[in-house]
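>>> The sequence and its predicted three-dimensional model are supplied below.
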Amino acid sequence: MNPLAIRQFLQQALLEDVGIHDVTTELIFDPSATMQGIFLAKADGRIAGLEVVEETFKLMAPSLEFECMVQDGADVTPGTVLASVQGSARAILSAERVALNMVQRMSGIATETRNVCRLIAGSNTQIVDTRKTVPGLRLFDKYAVTVGGGRNHRFGLYDAVLIKDNHIAAAGSLTLAVERVKRGLGHLVKIEVETDTLEQVEEALAAQVDVIMLDNMTPAQVTEAVKLVGGRAVTEASGGITPANVASYGSTGVDAISLGWLTHSVKALDISLDVR
């Protein structure tokens, strides 16, 4: 992850939470008071975001000592010690909530991504994320997906072409939308088109796009579409896919499955900061 982007976000997060000062902590502890905090896993999961935790504390007080006992990508069980922080009590307690919020969310995403990847183990299908992230958290959410074993779809509207149903409707047809894109597109950018019928898949193939999204299709329809494409384009299944049905899509032969569920329905992993 870009350290400048991490720092900029965390500065705003700390400003939002701490404001001009942490009134409770400053009334209880004088500036010279010190303490040690231990991060503990309280559930099974995969850890992501320890670099973000360290940066949070360093922004609050550069003198804080932070040590990781595990690394991002580690699978842990309840009671596993993840990291420790030592130094100013005021700084640790003031940064605690932001640090926990980030590592809990990121580890939750990494854990669920890991679980979904396991559900399609043995297939050649990749699990990928979407743009359905909380504004401001996309960098962190997408990093957590990769820690869980998934891959990133486009990061934003700026780094890839994806012609969706509303583009097609407004342009008049899939073919016309692709033609307009190709007229102004550089040769290094791939074109993906969203389709929801086999007729649209055929139209996308005729337009010679690079990636065909098979949107809101049943596993049986995806299987048929993948056979129709026959390797002439990368195929991606999307729309309404969750852990409950992902295995059935993993057996279709599709190249990728994108799940907005990974980031828009995340459950934070239970992690605590205990004072020792």
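Ah, there it is.
>>> okay, CA-based contacts and neighbour counts for the rest of this
OK.
>>> how about the helices in the stretch 1-150 of the chain?
3-18, 23-28, 50-60, 89-119, 138-147 (DSSP state H, counting those that start in this stretch).
>>> among these, which is nearest V189?
helix 138-147 (20.7 Å; Cα to Cα).
>>> also this one, for the comparison:
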Amino acid sequence: MDLNTPIISKIIDNWIDEDIGRGDLTRPSITEENGNAYWIAKEGGIFCGVEIIKEIFKKIDLNISSKFNISDGNQFFKDQKLLEIYGPSKSLLASERIGLNIAMHLSGISTYTKNLVNKLEGTNIKLADTRKTTPGLRIFEKYAFKCGGGVNHRMGLYDAAMIKENHIAWTDNLNNAVKKIRLNSPFTTHIIIEAENIEQAKEAVLAGADSVLLDELSPEIIQKNVQELRDLSMNSLKKEVNKNLIIEVSGINPKEISKYLIKGIDLISTSSSITKSNWIDLSMRYIN
């Protein structure tokens, strides 16, 4: 994630403007010019947000200096000191809530993701995220997902084409849908087709999908048919059929992910890291 891109810089500016607005009304009460503080973890987890927090400090006051005792993606424990900061007291106070909020949120996503990724250990299956993210925070939440060991699915409607249930309902057939997307998109465009049953999955393969997403299918049905889908892509004589088919599973209960550790599956996608994760409790303490 490049924090120097205009869109990310603008988002962080908006966070600061939202909280500080026309100015911190408590500033006149602060008599100490400079201060020392540190962040401490009130519970364990996987950390995310080092460079983001540095950018917040820099935007609020270039005189804030920070020393991080942890890197993104690293595990931390309760009562662990995560970072130390020094600078103008008023600026440290102004940066406190903004920095803690984003760190607690993103670390919660990374921690939840890591717990799911651990359940895939010993397989070739990767955990992928979705577009079900908080408006305005997608790029940060997807970064947190990666810090937890997952892989990013498409960022938006612009970097991969996914033909989902509602698209299928409003198109004449999958073959034509794929052809039209190929005709009107860069040659690098990856096409994913969501299938709600095996027959639809087979149709997706023959239509030339790069990925087939098996949505809300039982592990028994997937186990029985996944190799057939793979063979169909490998043995088809149709030139548009992708021989390197990616098979993805989605719409499953995260608590039942162990039932889907099936040979032949490449990805399991989940929105739960963003929609079901809890913030990790962190706090800033001042050193007198």
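Looks like it arrived, so ask away. The structure presented is a predicted model; accordingly, all values stated were derived computationally and were not measured.
>>> quick revisit: redo the helices of the stretch 1-150 of the first structure as a markdown table? Include distance to E199 of the first structure and mean neighbour count.
Below are the helices of the stretch 1-150 of the first structure laid out as a markdown table (distance: least, Cα to Cα, whole Å; neighbours: other Cα atoms under 10 Å):
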| stretch | distance to E199 of the first structure | mean neighbour count |
| --- | --- | --- |
| helix 3-18 | 43 | 14 |
| helix 23-28 | 63 | 12 |
| helix 50-60 | 46 | 21 |
| helix 89-119 | 30 | 23 |
| helix 138-147 | 33 | 23 |
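>>> Reformat those as a markdown table; add distance to V76 of the first structure.
As requested, the helices of the stretch 1-150 of the first structure are exported to a markdown table (distance: least, Cα to Cα, whole Å):
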| stretch | distance to V76 of the first structure |
| --- | --- |
| helix 3-18 | 25 |
| helix 23-28 | 31 |
| helix 50-60 | 14 |
| helix 89-119 | 10 |
| helix 138-147 | 14 |
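>>> what's the closest of the ones you listed to V222 of the first structure?
Using Cα to Cα, the helices of the stretch 1-150 of the first structure put helix 89-119 closest to V222 of the first structure, at 17.9 Å.
>>> and that closest one, how far from the second structure on average?
Mean deviation of helix 89-119 of the first structure relative to the second structure after superposition (mean Cα distance after the TM-score superposition for the first structure): 0.7 Å.
>>> Report the inter-axis angle for that helix versus helix 138-147.
Computed by axes from the mean of the first three to the mean of the last three Cα atoms, to 10 degrees, the angle separating helix 89-119 of the first structure from helix 138-147 equals 50 degrees.
>>> Nearest to I241 of the first structure among the helices of the stretch 1-150 of the first structure would be which one?
helix 89-119 (10.6 Å).
>>> Which residue range of the second structure does the closest one align onto?
Counting by TM-score structural alignment, helix 89-119 of the first structure pairs with residues 89-119 of the second structure.
>>> So what's the gap between that stretch and the chain middle?
Computed by Cα atoms, centre = their mean, to the nearest Å, the chain-centroid distance of stretch 89-119 of the second structure equals 14 Å.
>>> wait, isn't I98 of the second structure in contact with I16?
Yes. Using Cα atoms under 8 Å, I98 of the second structure is in contact with I16, at 7.0 Å.
>>> residues bridging contact with those two, i.e. touching both?
Jointly contacting I98 of the second structure and I16 under the rule Cα atoms under 8 Å, 6 or more residues apart in numbering are I56.
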